[in-house]
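>>> predicted model, plus sequence, below.
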Amino acid sequence: MSSFTYSLFTTIFLVLTIFLHPSNAQLSSTFYSSTCPNVSSVVRSVVQQALQSDPRIAASLTRLHFHDCFVNGCDGSILLDVGGNITLSEKNAGPNNNSARGFDVVDNIKTSVENSCPGVVSCADILALAAEASVSLGGGPSWNVQLGRRDGLIANQSGANTSIPNPTESLANVTAKFAAVGLNVTDLVALSGAHTFGRAQCRFFNQRLFNLSGTGSPDPTLNATYLATLQQNCPQNGSGNTLNNLDPSSPDTFDNNYFQNLLSNQGLLQTDQELFSTNGAATISVINNFAANQTAFFQAFAQSMINMGNISPLTGSRGEIRSDCKRVNGS
């Protein structure tokens, strides 16, 4: 093959590769620098205000971004209500129904952003910015949020039911769900570290307390003292909606205590503890590192949030900029 033919072949191959696997280079931390330069501070201000009356909101907003990105990519589809062409909402999917929250705060952020720069900033980008503000206001890392996403025109309830990891799944299943959206084991462990703040309802883990997988016994990986506390808070026939701190040691602070809790068998959700208690798992060494080194965790978390925010964004002329995050324009 001549060098010219080889070069031509290589060029065509590269063009095809770029075409078939569009890069996320369209996202940029300076995307709104001329059209809405103060968008980050507007978002942060509304989140800060919400935190004064609701210390849980930081974790809730971070979770919304996560649950958005795992379904149809980061396109704001989790925010859509039923109406118009939306017959099934992601809000009513199993992982979100009566547990996803913070939608009112997203609406407040949207209102403030629209007052500053109408028709410019997408709801998908608002979720990404709100997550960063929530983590940094909670004592965690900051990062340059990549922006330029547009809002999707559809919701995918069945996708939400199948793509979002659920708290009783095996580590193998959860790892596969992360891999399906291009996230690796380090991303899995780092993003699980968001459970360093927030709450979970009894119904998401009570099978561990009394009857793990039909054994009639509690989960043997649960610390005995912690188990007794949880059994008291979540009695067998009690309310499944009672809230429990995901991190009992510092429930509203973003730190690396989550990983230290795993080392002492105090992971609240089955999927939390399995990261550390599954024999031979690749996640164990990552957890040991993050438990010993908060800086390493913060750096990895920031990078993994950027990686997650890059899942299949709508850019260019795809999608739209919703004027109301709850509904597609014109519906």
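On my side now, so go ahead.
>>> only C-alpha atoms for contact and neighbour calcs from this point on.
Fine.
>>> and the helix ranked longest in the chain, how far out from the chain middle?
In the chain, with assignment by DSSP state H, the single longest helix is helix 3-20. Taking the mean of its C-alpha atoms, helix 3-20 sits 37 Å from the chain's own mean (CA atoms, centre = their mean, to the nearest Å).
>>> downstream neighbour of it in the secondary structure list?
Reading on from helix 3-20 to the C-terminus, the next helix or strand found by DSSP states H and E is helix 39-53.
>>> now do the buried residues in that following helix.
Buried positions in helix 39-53, judged by neighbour count with 16 or more other CA atoms under 10 Å: 39, 40, 42, 43, 44, 45, 46, 47, 48, 50, 51.
>>> got a list of contacts for whatever helix or strand comes next after it?
Following helix 39-53 in sequence order, the next helix or strand is helix 57-69 (DSSP H and E). For helix 57-69, contacts defined as CA atoms under 8 Å, 6 or more residues apart in numbering pick out 47, 50-51, 74-78, 100-102, 127-128, 130-132, 134-135, 137-138, 160, 164, 194-195, 197-198, 308-309, 311.
>>> run the angle between helix 57-69 and helix 39-53 for me.
On the basis of axes from the mean of the first three to the mean of the last three CA atoms, to 10 degrees, helix 57-69 is oriented at 130 degrees to helix 39-53.
>>> which helices and strands does the helix or strand just after helix 57-69 pack with?
For helix 57-69, the succeeding helix or strand toward the C-terminus, using DSSP H and E, is helix 103-116. Packing contacts for helix 103-116, counted by 3 or more CA pairs under 8 Å, 6 or more residues apart in numbering; DSSP states H and E, involve helix 39-53, helix 123-137.
>>> alright, now check it against this:
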Amino acid sequence: MASSFIISFALLACALFLMSGTSSAQLTHNFYSKSCPKVFDAVGSVVRAAVAKEKRMGASLLRLHFHDCFVNGCDGSILLDDTSSFTGEKTAGPNNNSVRGFNVIDDVKKKVEKVCPGVVSCADILAISAFESVIALGGPAWTVKLGRRDSKTASLAAANSGVIPPPQSTLSNLINRFQAVGLSARDMVALSGAHTIGQARCTTFRARIYNDTNINAAFAKSRQSNCPRPAGSGDNNLAPLDVRTPNNFDNSYYGNLISQKGLLRSDQQLHNGGSTDSLVELYNRNPESFFRDFAAAMIRMGDIRPLTGSNGEIRKNCRVVNS
């Protein structure tokens, strides 16, 4: 089903480029067509192997791209280790003990450097890795725009500033935070569908399964067995974000919300009597609409404030700036 949408996604990308204030004319789908024509093969081979080894890794790589783009744009800053001159983003509240997959990105970078050294940015590697992860788990294809350059610094303060919506977010909070980076409420609901894959730690959903009333009772009880009270006990125990098909990129996440089986409080906000209920219901009954809108939203998210031209650099090692 995903392959049938590729042409329409490309056309939609052009329309989004004209409409979006976050787009950059310097990002193009064929940016590496001459300088590194096999970049997708190189990235894809490593990502597919990693996802085959651990299905959860697909969600982790997709999340890295999301958390990178929301903090000062899609610039690869999330990959930087702390230095004597700055504290990076890895230990920020939304990322600490949460974001993962850095070793896979290291492996991808090594593979790409063998194919075309000094050409492909770590920011673009994140974008392609997210794409390949979704494809590997059965999701849609889209036209990945490339040409980003890498930041020479990172900011713990920026990552802690609230730009990344926390799992306790209200619907208005979610809409506002996505709008702040040029993404619509529709984009937000579609991108939230990425929670059809991956897992969450007990500490992020404990309050919901014990305190919320807009939750299926049997579902809450089943999650409580692996997420006991009080806080501090089993905080790092994991549960799938999608109780039905946790390793397949499909639209079942939206059916979960309609059944009040959203694991995170912020998930259930999307179908809780508010303005986004109708979108959740659309994506539940029409997976093609979800795939199409998710792909369009990924293109738009990848356009958030990229470094291009002579800005930034092409890092040799994604964890450190060039010496």
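Yep, that arrived. This is a predicted model, so every value here is computed, not measured.
>>> now the buried residues of helix 39-53 of structure 1 as JSON lines including distance to residue 324 of structure 1?
Shown next, in JSON lines, are the buried residues of helix 39-53 of structure 1 (distance: CA to CA, whole Å):
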{"residue": "39", "distance to residue 324 of structure 1": "17"}
{"residue": "40", "distance to residue 324 of structure 1": "19"}
{"residue": "42", "distance to residue 324 of structure 1": "17"}
{"residue": "43", "distance to residue 324 of structure 1": "16"}
{"residue": "44", "distance to residue 324 of structure 1": "19"}
{"residue": "45", "distance to residue 324 of structure 1": "20"}
{"residue": "46", "distance to residue 324 of structure 1": "17"}
{"residue": "47", "distance to residue 324 of structure 1": "18"}
{"residue": "48", "distance to residue 324 of structure 1": "22"}
{"residue": "50", "distance to residue 324 of structure 1": "19"}
{"residue": "51", "distance to residue 324 of structure 1": "23"}
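>>> now residue 292 of structure 1: how far from residue 249 of structure 1?
Residue 292 of structure 1 is 16 Å from residue 249 of structure 1, where distance means CA to CA, to the nearest Å.
>>> revised request: answer the last question for residue 110 of structure 1.
For residue 110 of structure 1, the distance to residue 249 of structure 1 - CA to CA - is 34 Å.
>>> please apply the same query to residue 51 of structure 1.
Distance from residue 51 of structure 1 to residue 249 of structure 1, counting by CA to CA: 19 Å.
>>> then residue 130 of structure 1?
Distance from residue 130 of structure 1 to residue 249 of structure 1, by CA to CA: 25 Å.
>>> looking at those two, which has the bigger crowd around it?
The residue with more neighbours, out of residue 130 of structure 1 and residue 249, is residue 130; 28 against 14, by other CA atoms under 10 Å.
>>> residues contacting the more buried one?
With CA under 8 Å, 6+ apart, residue 130 of structure 1 has these contacts: 43, 44, 47, 61, 62.
>>> checking the residue of structure 2 positioned farthest from its centre next. Helix, strand or coil?
Going by CA atoms, centre = their mean, the residue of structure 2 most distant from its centre is residue 230, 30.3 Å out. With DSSP: H, G, I helix; E, B strand; the rest coil as the basis, residue 230 of structure 2 sits in coil.
>>> what's the answer for residue 275 of structure 1, then?
helix.
>>> map it onto structure 2.
Counting by TM-score structural alignment, residue 275 of structure 1 lines up with residue 270 in structure 2.
>>> what's stretch 96-107 of structure 1 in contact with?
The contact list for stretch 96-107 of structure 1 (CA under 8 Å, 6+ apart) reads 46-47, 50, 57, 60-61, 63-64, 79, 90-92, 126-127, 324-325.
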